[in-house]
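Asks: got a predicted model here, sequence first, then my questions.
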Amino acid sequence: MATFERIKEASKRKGMSLQTLAEKAGLGINSIYKWKTSTPKTDALVKVAKVLDVSIDYLLGQENNTSSIKTVDITDDDVIMTFEGKEIPPEDIELMKRLLRGKSNE
């Protein structure tokens, strides 16, 4: 799997679009998409790895340990949840929490 695909997979697991990832990493909004056909600079890759909480080795395909990818904790109020690049409203997040707990009538 190429670096771009690993970044895309890891960002999906974190619940963010590639554009959001690029913004959080301090990169241009479409920078990561360019990595489909070009090699990212080391400093940019370091920033992306930090945002995704994965190692650079994982992104480069030198490590296959997907357990290094941390999942989003839906109970963490500091996490901004998104779907298809749009922020999920707080009332929908509360509904998801109730459904995940198996208590849809609270």
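Replies: That came through fine. Numbering: from 1, shown residues only.

Asks: C-alpha from now on. contacts and neighbour counts both.
Replies: OK.

Asks: now do stretch 62-73: everything it contacts.
Replies: With contact meaning CA atoms under 8 Å, 6 or more residues apart in numbering, stretch 62-73 is reached by 10, 13-15, 52-55, 57-58, 79.

Asks: how about the strands in this protein?
Replies: 82-83, 86-87 (DSSP state E).

Asks: which strands and helices sit next to the first one?
Replies: Of the remaining helices and strands, none touches strand 82-83 by 3 or more CA pairs under 8 Å, 6 or more residues apart in numbering; DSSP states H and E.

Asks: gap between it and the chain center?
Replies: 11 Å (CA atoms, centre = their mean, to the nearest Å).

Asks: structure B:
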Amino acid sequence: MTTFERIKNLSKEKGFSLKQVAEKSGMSSNAIYRYNQGVKPKYDSLKAIAKTLNVSVEYLTGETSTTSKPTKVDIDDDDVIMTFEGRPIPPEDLELMKRLLRGGRNDK
């Protein structure tokens, strides 16, 4: 399986288009599609995509078959796509969750 196929499959599993993952990773909306056309992704791009999809770079490149998810994620990190049961959490619900975790306070 290629890096592109891994990214595509993970994106689909998490309910995101490749365009959404690219944009959330700080890349142009069509950047990931170029990997399917023979363009080799740069390490920094893979690192950003891996962070967005909550997997390791090694998983994306096929060096390991386990996703090795990080054990700690900052809920205020807008670069991480938060999901529940494989679907993205709507922004208004995520804000409510953040407020609840802060003890009902509205401050950031």
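Replies: Received, thanks. All values reported here derive from a predicted model rather than from experimental measurement.

Asks: from the contacts of stretch 62-73 of the first structure, list the buried ones, please.
Replies: In the contacts of stretch 62-73 of the first structure, burial by neighbour count holds for 10, 14-15, 52-55, 58, counting by 16 or more other CA atoms under 10 Å.

Asks: from those residues, which is closest to residue 36 of the first structure?
Replies: Nearest to residue 36 of the first structure among those: residue 10, at 15.2 Å, using CA to CA.

Asks: contacts for stretch 28-35 of the second structure, please.
Replies: Against stretch 28-35 of the second structure from outside (CA under 8 Å, 6+ apart): 3-4, 18-20, 22-23, 41.

Asks: list the buried residues in that stretch.
Replies: Quick answer for stretch 28-35 of the second structure (16+ other CA under 10 Å): 29, 31-32, 35.

Asks: so where in the first structure does it end up aligned?
Replies: Taken onto the first structure by TM-score structural alignment, stretch 28-35 of the second structure occupies residues 28-35 there.

Asks: regarding that stretch, how distant is the last residue from the first?
Replies: End-to-end distance for stretch 28-35 of the first structure: 12 Å, by CA to CA, to the nearest Å.

Asks: what of stretch 1-20 of the first structure?
Replies: 22 Å.

Asks: now swap in stretch 56-66 of the first structure and tell me
Replies: Start-to-end, stretch 56-66 of the first structure (CA to CA) is 12 Å.

Asks: also stretch 17-31 of the first structure?
Replies: 13 Å.

Asks: in it, which residues are buried?
Replies: Applying 16+ other CA under 10 Å to stretch 17-31 of the first structure flags 17-22, 24-25, 27, 31 as buried.
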